[in-house]
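1. Predicted model and sequence below, questions to follow.
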Amino acid sequence: MPQVFTSNQLLKGRYSEHGRVYLLTTVTDHRRPIFSDFHLGRLVVNQLRQAHEDGIVHSIAWVVMPDHFHWLVELRRKTLGELMCRIKSRSSVTVNRASQSASRLWQKGYHDRALRQEDDLKAAARYIIKNPIRAQLTTRIGDYPLWDACWF
């Protein structure tokens, strides 16, 4: 049986270090495929880009899947918790406004993994952007509209 963690347990050992690269993942509430709608997915993309433009992170790669997103970032300002709170709250407001809904958009919490210096950033980015291929949403990444990486 899989281990279930409370939101407080998910915070144990979480540390935010400026200059460190993190792989962040969060999932929609009840894994609803909300971002199958391209326009709603673009609203999340806009929030990822805004965090980059505001200097909170340097975005390395991201992909918005129908029911979650993966984001490879170098943290520049704020904590991981503050960053994810910002992304999730702002995207919730814009997605709910656009879809004329008042429902919860995201599950509580998020997953983060700090990459070590010896980790290959390009390999991590490739893994992220190949998610739509592994999920059989497309056969070529260039055909999937909700991704980007700083090298492409």
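-> Nice, thanks for sending it over. Numbering: from 1, shown residues only.
2. all contacts plus neighbour counts: C-alpha atoms, from now on.
-> Noted.
3. so where do the helices sit in the protein?
-> 7-11, 38-53, 80-99, 121-129, 131-134 (DSSP state H).
4. and those helices as a markdown table, adding distance to Q107?
-> What follows is the helices of the chain, written out as a markdown table (distance: least, Cα to Cα, whole Å):
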| stretch | distance to Q107 |
| --- | --- |
| helix 7-11 | 10 |
| helix 38-53 | 15 |
| helix 80-99 | 10 |
| helix 121-129 | 20 |
| helix 131-134 | 20 |
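5. now for those helices, which one comes closest to T26?
-> helix 80-99 (8.8 Å; Cα to Cα).
6. rewinding a little: closest one to L146 among the helices of the chain?
-> Nearest of the helices of the chain to L146, taken as Cα to Cα: helix 38-53 at 6.9 Å.
7. what comes up buried for the closest one?
-> By 16 or more other Cα atoms under 10 Å, the buried positions in helix 38-53 come out as L40, G41, R42, L43, V44, V45, Q47, L48, A51, H52.
8. this is the other structure I want to compare:
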Amino acid sequence: MSRPLRIEYAGALYHVTSRGNERKAIYREESDFNLFLDTLAEVCERFNWTIHSWCLMTNHYHLVVETPDGNLSAGMRQLNGVYTTRFNRRYGRVGHLFQGRYKAILVDKSAYLLELSRYVVLNPVRARMVEHPGDWLGAVTVIPSVS
């Protein structure tokens, strides 16, 4: 059975998640968080993405991504592929880092952006890793005014 097609269009907003293969860590140390964020910044520049909020957990990540050019699939292929290559090179490993296909949920920006961003940055609190979202190294929300 074939995979369902992704809905992509200019200006779309998505809640994107991707989990480590076998639910294993995709960040082993603080520098890996930075490596992922550097890779994400490159993807944002190349594909003209806007990140409204993100949270990097130990074995998965959440992104709230707006795609002005309707190019989520191309950008995600770059993000997960390049990060996997860099992570594998750093740790002398080969093979998949991420479990299957990333998950992307299309979101109504005007109705759910703020609530979704709260959900994303509160992940480490709900997982009882920290008491306050600001205490977690891998989470941030940057919400511009919603028009």
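-> That came in fine, so what should we check first? Predicted model, so just to flag it, every value in this text is computed and none were measured.
9. of all the helices of the first structure, which lies closest to D148 of the first structure?
-> By Cα to Cα (comparing all of the helices of the first structure), the closest turns out to be helix 121-129, at 7.4 Å.
10. so who does the spatially most central residue of the second structure touch?
-> Residue closest to the average C-alpha location in the second structure (Cα atoms, centre = their mean): L63, at 3.5 Å. By Cα atoms under 8 Å, 6 or more residues apart in numbering, L63 of the second structure lies in contact with Y14, H15, V16, T17, I51, H52, S53, W54, C55, V120.
11. Let me know how buried the second one is, in neighbour terms.
-> Spelled out, it's H15 of the second structure. Here the number of neighbours of H15 of the second structure (other Cα atoms under 10 Å) works out to 21.
12. ok, it - contacts?
-> H15 of the second structure touches H62, L63, V64, V65, K103, A104, I105, L106, V107, L116, counting by Cα under 8 Å, 6+ apart.
13. Same question for Y83 of the second structure.
-> If you count contacts by Cα under 8 Å, 6+ apart, Y83 of the second structure has them with L35, F36, T39.
14. Next: L137 of the first structure.
-> Neighbouring residues of L137 of the first structure by Cα under 8 Å, 6+ apart: Y144.
15. For Y144 of the first structure, see how far away it is.
-> Going from L137 of the first structure to Y144 of the first structure by Cα to Cα, to the nearest Å gives 8 Å.
16. one step back: now, of the contacts of H15 of the second structure, which are buried?
-> Buried members of the contacts of H15 of the second structure, scored by 16+ other Cα under 10 Å, are H62, L63, V64, V65, A104, L106, V107, L116.
17. quick one: which of these is nearest R93 of the second structure?
-> Using Cα to Cα, these come closest to R93 of the second structure at H62, 24.1 Å.
18. that older thread, what's the residue nearest to the centre of the second structure aligned with over in the first structure?
-> Matched by TM-score structural alignment, L63 of the second structure corresponds to W71 in the first structure.
19. wait, what's in contact with V120 of the second structure?
-> Going by Cα under 8 Å, 6+ apart, V120 of the second structure touches S53, W54, C55, H62, L63, A139.
20. Aligned counterpart of it in the first structure, please.
-> Using TM-score structural alignment, V120 of the second structure sits opposite I128 in the first structure.
21. how close does its match sit to N46 of the first structure?
-> Look at I128 of the first structure and N46 of the first structure: by Cα to Cα, they are 18 Å apart.
22. How many residues are close by Y91 of the second structure?
-> 9.
23. That one -> the first structure?
-> Aligned partner of Y91 of the second structure by TM-score structural alignment: S99.
24. Repeat that for V140 of the second structure.
-> Here V140 of the second structure is matched to D148 in the first structure, going by TM-score structural alignment.
25. quick revisit: most widely separated two among the contacts of H15 of the second structure?
-> When Cα to Cα is used, the two most widely separated members of the contacts of H15 of the second structure are K103 and L116, lying 14.9 Å apart.
26. Show the contacting residues for the corresponding residue of the second structure for I56 of the first structure.
-> Alignment note: I56 of the first structure maps to N48 in the second structure; criterion TM-score structural alignment. N48 of the second structure sits next to T67, P68, D69 when contact means Cα under 8 Å, 6+ apart.
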